[in-house]
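Enquirer: Pasting the sequence and the predicted coordinates here, then a few questions.
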Amino acid sequence: MGSGWRIVSCFHSSNRFGTARKIAVIFLLLAGIHYTFFYRQSLLDSLNRNPSHKYNCSSIAYQDKIGIKRNKSVCVKFGGGLGNQLFHFCFGYTVARKKNMQLIITRKNILTQYFKLVPIYWKHYDLNADICDGLPLITDKGYDCGYDKKLEHLPSDQNLSFLGFFQSWRYWKKYENELRQILQFQDNILHEAKSKFITILSKYQKYEGIEIIGVHIRRFDRYDTDEFGKNNAPKEYIIHAMDYFRNLYKRCLFLIFSIEMKWTKKNIPQTGDIFLVEGNSAPVDLAMLTLTSHTIMTVGTFGWMAGWMTQGKTVYYMHPATPGSAFSKLYSNYSDHFYPGWIPME
């Protein structure tokens, strides 16, 4: 009896498990149908109705997992001064533009304070300003600080994060008109720049006939060349560049901008066609430089951006690095850095 009961009992137990499996399969099928036709759409509708809650760290990962598509993102580690950060933005914008991705700009980025840039996250995402820190960096010690073709062929089906210097017009030549339209100064900065610009010009009689040239003097340190191999532009170059414009136009006015005015006053002859612009913030200086007609830059990305934004004649110092130095090795070809048509001088 006992043995027979056990056999029957096992039979009935096996039958129960088979029924349970059938019920489980049916339940999973119904759950899949419910998710596909009802819950997933309900989730999408809910997210669209509440954009402020549309994304956070967990929902991004969850939506990726369940197959809700979004554009992949481009992050650039912004750093350095205003000129460097503008190069970072132009590079990141172009990568995202070419690959139909989204460049991430957070509210803490200084460019959103200086320019009319709308902070961009994953659409309305605004819960974690450091979201880019969670993405793997694109790193390769072989990358060129000027132009590197390898960066043109990165995948568009994954998030991309960049750290470094991408200082070449070649990356974004195709989109530079778009970039100039996007990089509009905030109204308060442009108003201050124009007000000071007009005040300076009012000191000169009949200034309408004067060709106005912006001069940006960058000094890295107290030495002409630092241990890394970066060269400061010598005073002879600056005087030579100003004489170039004096010979080109009948009347010139040079507006000189520099954080090293002590060096400038000591080394640049203070002739009647020179005005030293002092006491401004970096964005106001840059905005004033773009109001001039032409540019004399020394070295550095701030002066570079001034020339590119102004779009007049730009003269640059042709020896920014000591040959064979560590700094010179970061750029395989300076023509990839300096904009075509600009005028090299020494």
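Expert: Nice, thanks for sending it over.
Enquirer: From here on, just use CA atoms for contacts and neighbour counts.
Expert: Noted.
Enquirer: ok, residue 226 - contacts?
Expert: Counting by C-alpha atoms under 8 Å, 6 or more residues apart in numbering, residue 226 touches residue 220.
Enquirer: ugh, wrong one, I meant residue 316
Expert: 296-299, 342-345.
Enquirer: here's the one I want to compare it with:
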Amino acid sequence: MVISVLAGGLGNQLFQYAFGFRMARQLQTELRLERHMLESQTLARLRNYTPRQYELDVFGITNAEASWSDTLLSLSRTLLSGHQVVLLRESEPATLAKVSARTKDVLCVGYWQSEDYFKSESEALRTQLRFQKRPSDATLAVADSIRTHPNATFVHIRRGDYVTNAITNQHHGVCGEAYYQQAVRYVRERAADTHFFVFSDDQTWVKRELGALLSPATFIEHNKGADSWQDMYLMSLCRNAIVANSSFSWWGAWLNGQSERIVVAPQRWFAADKSSYPSVVPPHWITV
């Protein structure tokens, strides 16, 4: 059995699922999803953690939930010699080398924010990761508009806790105006008649600071809370992309499998040093 521990929002859950999916296929075993951390109020009190809801159901992902006993049993087995159980922690990349044909159980703990962690199963994941829920009429209207623009390009500006939370800001940082100016220039020089579809958790700031730069643009503002997944759906329809240092827009870009497209990403994904980890940005994306 492979158990993938879920934490964070939809983008992070997708990375954690994708890595668990890869490991389960590699070992020809079952994948279960550990969901207890998602809504943990205890973690929220002890650490800088925002409780979340399970969101992978928008893709129809209904893998069995790992029980506490499943998880504790896997942890206990790592302490017993003779049991082929591996605890994989993203903070210890070398642990991947411990997985062999004899491995029976794997417990995956981390965010696994790189295509390198699941690239061998990318084709299977693209086939599976299709939105199953019906979008709202407002979202479908925007989808129709995206389809009328051959060079529809989404722009994601992530602010929120990246700006207001000191700990989050120290870890992630925020993509500033200079990044978007360079990214927009890059796309416009290579894609005629670009129309931008803009997604942000702070559209007031975006319109004030970047409105002139992005014009002509459509600002998407109707998807809130439990409907936020519909923004990712709309992102996935756009031919080109300018992503923030956010797993949400990373997947919005990745889910569009068209060739001959432009994806621009920030050269520095994390404010904190993550040089020992695989690159978050796929090699065929452009960094500025």
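Expert: On my side now, so go ahead. On a predicted model such as this, the values are computed, not experimentally measured, just so you know.
Enquirer: Out of the contacts of residue 316 of the first structure, which comes closest to residue 170 of the first structure?
Expert: residue 342 (14.5 Å; C-alpha to C-alpha).
Enquirer: that older thread, just the buried residues of the contacts of residue 316 of the first structure.
Expert: 296-299, 342 (16 or more other C-alpha atoms under 10 Å).
Enquirer: and these, which two are the farthest apart?
Expert: 299 and 342 (13.5 Å).
Enquirer: quick one on the thing from earlier: so which of the contacts of residue 316 of the first structure comes closest to residue 75 of the first structure?
Expert: residue 299 (27.1 Å).
Enquirer: now the equivalent of the closest one over in the second structure, nearest residue through space, not along the chain?
Expert: Residue pairing (TM-score structural alignment): residue 299 of the first structure is matched to residue 245 of the second structure. Computed as C-alpha to C-alpha, 6 or more residues apart in numbering, the closest residue to residue 245 of the second structure that is not its neighbour in sequence is residue 269, at 5.2 Å.
Enquirer: Distance of the one you found relative to residue 19 of the second structure?
Expert: Using C-alpha to C-alpha, to the nearest Å, we find residue 269 of the second structure at a distance of 20 Å from residue 19 of the second structure.
Enquirer: how much does the longest helix anywhere in the second structure stray from the first structure?
Expert: In the second structure, assigned by DSSP state H, the helix with the most residues is helix 10-27. Compared with the first structure after the fit, helix 10-27 of the second structure shows a mean deviation of 0.4 Å (mean C-alpha distance after the TM-score superposition for the first structure).
Enquirer: the strands in the stretch 51-200 of the second structure, which residues?
Expert: Assigned by DSSP state E, counting those that start in this stretch, the strands in the stretch 51-200 of the second structure fall at 85-89, 105-109, 152-157, 195-200.
Enquirer: most tightly surrounded among those?
Expert: strand 152-157 (a mean of 26; mean count of other C-alpha atoms under 10 Å).
Enquirer: which other helices and strands contact it?
Expert: When contacts are defined as 3 or more C-alpha pairs under 8 Å, 6 or more residues apart in numbering; DSSP states H and E, strand 152-157 of the second structure packs onto strand 195-200, strand 240-242.
Enquirer: Make TSV out of these and add distance to residue 102 of the second structure.
Expert: Compiled in TSV, these are given as follows (distance: least, C-alpha to C-alpha, whole Å):
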stretch	distance to residue 102 of the second structure
strand 195-200	46
strand 240-242	42
